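**Student:** Need the 3D shape of this:
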Amino acid sequence: MAAKKVAIIGGGPSGLTTLKECLDNGLDAVVFEGRNGIGGQWRYEDPGPETDDAVSSIYEGVILNSARDTSCYSDFPIDPAQYPTYFSHRRMLNYLEDYASHFGLGKYIQLNTKVLSCNQLPDGRWTVVHEEKGADQKTSEYDAIFACTGHNSYPSTPDFEGMSSFQGEILHSHVYRRPARFEGKKVALIGFGSSAVDLACELVPVAKEVHMVTRRGGWIIPRYVLGQPVESYDNRIAETLLPGSLSQWVQAKLMDFAIGKHPEVIKPDHKILQASVTVHSNLIEFIKVGKVKVHRAGVKQFTETSLVLINGTELDVDVVICCTGYHMDMPYLPKETYHVKDNPILKSPNTLDLYKLVVSPRFPNLFFIGYVELPGPLFPVAESQARWASGIVTGKVKLPSADEMTRQVKEYQANLTKTMVVSDRHTVNVHFLPYCDSLLADLDANPTFARLLHRLVTSNPFRAFAVLKAVYFGINSPAQYRLFGHGRKPELAAATLTRLAAGTGISEKEKTLMDDDAKS
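**Tutor:** Below is the predicted model of the structure:
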């Protein structure tokens, strides 16, 4: 029987891990990537000089907000001898290129090939219309499709009264690249997410004034707490066993101890995990010393020379940068494949009506990989989604009925309205461990306490105890999801977990296990 054919749209972090997992499951897979190289958002590009268009939102000074040892795939750890704990976007692209090379993915990737449309055939298969640069359009048929183009490509720019009359410059953070062009200017940033905070801190040394305009404020957490990456405190014990209210309290107290009380001007009404948090080490200091001025109000209108807020404040500025997020859009797919119009629960155009945020109850062979928000790295989550979804295609994972999937979609969305601030930004939020556990349980790959305990009596008890301790008390390494079940690589996983717990570099044994894995 011929292997099922699958099309993967997008050659970024989600598309690469999807390709690798599909190949591991014996599928006939191809990646369509519109640009001239892999990496997706992590492949830096300057906006077009005439159109100002750009696929990538990465700016020159980007440093990862998540730590090295959590920001990797489960079977391809990052070598601490080569990468610092937090590193630049260029190093992340290096990692992705090394990943593709290590597992021999390049020959399955069609670069400079844009997918124009996908439509379902009467028999349930899909047609994909694609066009290689400089060539004619082609139409191919596939048993399943994986959408992996991410949700940071289509900027959401607000439409305020008077914007067209403003004589200064208005841009979206999506096309910001470096601070030098704003030297000596008065700049206002609308928004308080990661981009707004990063850009404000980049602009402080060069701009004449830096203003941040925010209605809700937000929580800022540092990259390091007591000399350790902040993620090291959010281990499996904290994330899966502590009650939510206690976890909120502990994290708030830890932040107060590490960086002091939040300035009242940015302190939000919501609790620390009820909205997307922002990781940065300098903003609070810049606010306290007056380098960044925060205005807790919405925007009313623009004049020719200023930005007027709803509280009456008028900011005389030269530049306004809209750090206002993105539309959830996949123009190559019919909208009804992933979005229910006029969703009665979340009431947002960014709602994805997908079971486990991966598959539509109405289109069980169409998958969406990487369309999530979480306080942590995307890579291991996208990998878990890809393992689960490829398991569906091969029959290893059985989906519930369409009605049951729809019920669970509504239940998830209703729960979001109770646990998160209701906004267009909070429609696909998950927490790393509970979410990945729920996916990989269908492959018997979740590292339950019972399974880890069983290893104490079926293998070297000292090593098994070290692994158990690393899984529950160590940093949340994705390697824990290779200990058991389908796709397991227990020797490599144990070597990675115990090495991270010991705080040492990758050993020759671990490198050998990685090389042997790539050859198998």
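**Student:** okay, CA-based contacts and neighbour counts for the rest of this
**Tutor:** Noted.
**Student:** Confirm that Arg455 sits in a strand.
**Tutor:** No. Using DSSP: H, G, I helix; E, B strand; the rest coil, the assignment for Arg455 is helix, not a strand.
**Student:** I have a second one here; can you model it like the first so I can compare?
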Amino acid sequence: MGESYKVAVIGAGIAGLLTARELQREGHHVTVFEKATKVGGNWIYSQRGDTDPLGLDPNREIVHSSLYKSLRTNLPRQAMSFLDYPFLKKEGGDDQRTFPGHEEVLRFIEGFARDFGLMELIQFGHQVIRVELVDEVTHEWVVESRTRETESTWESKEELFEAVVICTGKETEPNISEFPGRDSWPGLQIHSHNYRTPEQFENKVVVLIGNGPSAVDLLKEISPLAKQVHVAVRSSFPMLRVDNYDKAWQHSMIECTHKDGKVVFQDGAIVDADVIIHCTGYKYHYPFLKSNGIVTVDDNRVGPMYKHAFPPSLAPWLSFVGLTNRDLAYLMLSQSIELNVLISILKKCVYQAVVFRVMELQARWVAKVLSGTVELPSQEAMSSSVEQLYSEMEKKGLPKNHTHGLMEAEVEYASWLAAQLNIKPLKRWKELTVVSIVKGVVQYGENFRDTWDIDKWMQEIDSSD
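**Tutor:** Modelled structure (predicted):
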């Protein structure tokens, strides 16, 4: 066992719980701050959405979760297991499906927190409003949080820590599509973050913006009730199959909107719409972090960040777990990549779908770096590594907002993390689940969760080793 520090973890979602467990295993003294009254982060379902359904008002009341009532995972549960804590089908359990609903995922997360004794580490109902370095010599951080006393009053408190790990995810601050006339358009506009059920769209003309999993699910739910659904996408990648729906049409992106309710698409189509739903992703957002400009968010690039975890000049006393993501959107939206080439790339990205395990490796790395059992390079070397990444992205023509979407580099990243921790590579059948997303949707359509025999597929992969 190495050095032991007093560490604050911000967030009790998956990343925060994994981080708390690994820090505790390394002998650190851990306090987890969680705004909600239970663990789970984005897997906590709430019937309410933000008070501003588009998410533009900075003073809105924010609901952290983006879950809609019917949401099921788009990964099989085998890909959502932890290294030593599998996501099993429990005999007599409420949800035996391979692609379970969000309630089953939350039960899995709650079980993990209980089984590893993490609940007593968590300060529930504590919203973090400030994280700031107050002493550079002793690397002392102040974490200011507040708890609600009444509907209109809050009580604030400050605590000091030697290190802070930020695990707040990014699925709370909506990213909104930009087009002329948006702000003066008279209809209802919401972000998919605030969608819960389809009933309010009955007999409405709805425009969906997006081509990802949320847009797929919302099209399937809304189209039977709506008068018409028009889907605006950037490419023709067959994630959405509007020809399966009698009242749905696919268009290019929105050109502009007018005060009379008309929506004009870039392909020339014009519709009189009632609702626009932005299924357009999220922004990294850390309003509580006061770093004197050291850590910034620029076009969804959180930086500078060594290996997506440590700001070089603040390492190891400030770190992030869960920044990386499965940036399938970039590949899907690239019209220059044909489907067979896309699948070929994805087969190389063996860790890409194993989101939980990548976070687990990050959490373990951060914990061991703090304890001193794993060393970081010098500040200069870490800064040089960050600059090299930025330079390579620029040469490839990749925009800043894809910095943390590792794409084909994810296998290299996860292998690097595993090497730091002396962990042998995972078995192939546990790694290749990313193919299920693309291959399953392409071959089985929107019903891939119920028609694809994952167990058989796993056996076939296992036998090929």
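**Student:** tell me which element Lys300 of the first structure falls in.
**Tutor:** strand 299-302 (DSSP states H and E).
**Student:** What about Asn244 of the second structure, how many residues nearby?
**Tutor:** When counting by other CA atoms under 10 Å, one arrives at 11 neighbours for Asn244 of the second structure.
**Student:** Against Ile10 of the second structure, how distant is it?
**Tutor:** To Ile10 of the second structure, Asn244 of the second structure is 43 Å away according to CA to CA, to the nearest Å.
**Student:** how would you label Leu307 of the first structure: helix, strand or coil?
**Tutor:** Assigned state for Leu307 of the first structure: strand (three-state reduction, three-state DSSP).
**Student:** can you tell me which residues contact it?
**Tutor:** Under the criterion of CA atoms under 8 Å, 6 or more residues apart in numbering, the neighbours of Leu307 of the first structure are Val299, Lys300, Gln301, Glu314, Leu315, Asp316, Val317.
**Student:** What residues sit buried inside stretch 420-437 of the first structure?
**Tutor:** For stretch 420-437 of the first structure, a neighbour-count test (16 or more other CA atoms under 10 Å) marks 420-422, 424-433, 436-437 as buried.
**Student:** about what we covered before: superposed on the second structure, where does the strand holding Lys300 of the first structure end up, distance-wise?
**Tutor:** Strand 299-302 of the first structure, aligned to the second structure and superposed, deviates on average by 2.9 Å (mean CA distance after the TM-score superposition for the first structure).
**Student:** and for stretch 451-460 of the first structure, what are the contacting residues?
**Tutor:** By CA under 8 Å, 6+ apart, the list of residues contacting stretch 451-460 of the first structure from outside reads Pro461, Phe462, Ala464, Phe465, Val467, Leu468.
**Student:** Where does that stretch end up in the second structure?
**Tutor:** On the second structure, no counterpart of stretch 451-460 of the first structure exists by TM-score structural alignment.
**Student:** so what's whichever residue in the second structure pairs up with Val381 of the first structure closest to, chain neighbours aside?
**Tutor:** In the second structure, Val381 of the first structure lines up with Val358, judged by TM-score structural alignment. Excluding the flanking residues, the one nearest Val358 of the second structure by CA to CA, 6 or more residues apart in numbering is Ala414, at 6.4 Å.
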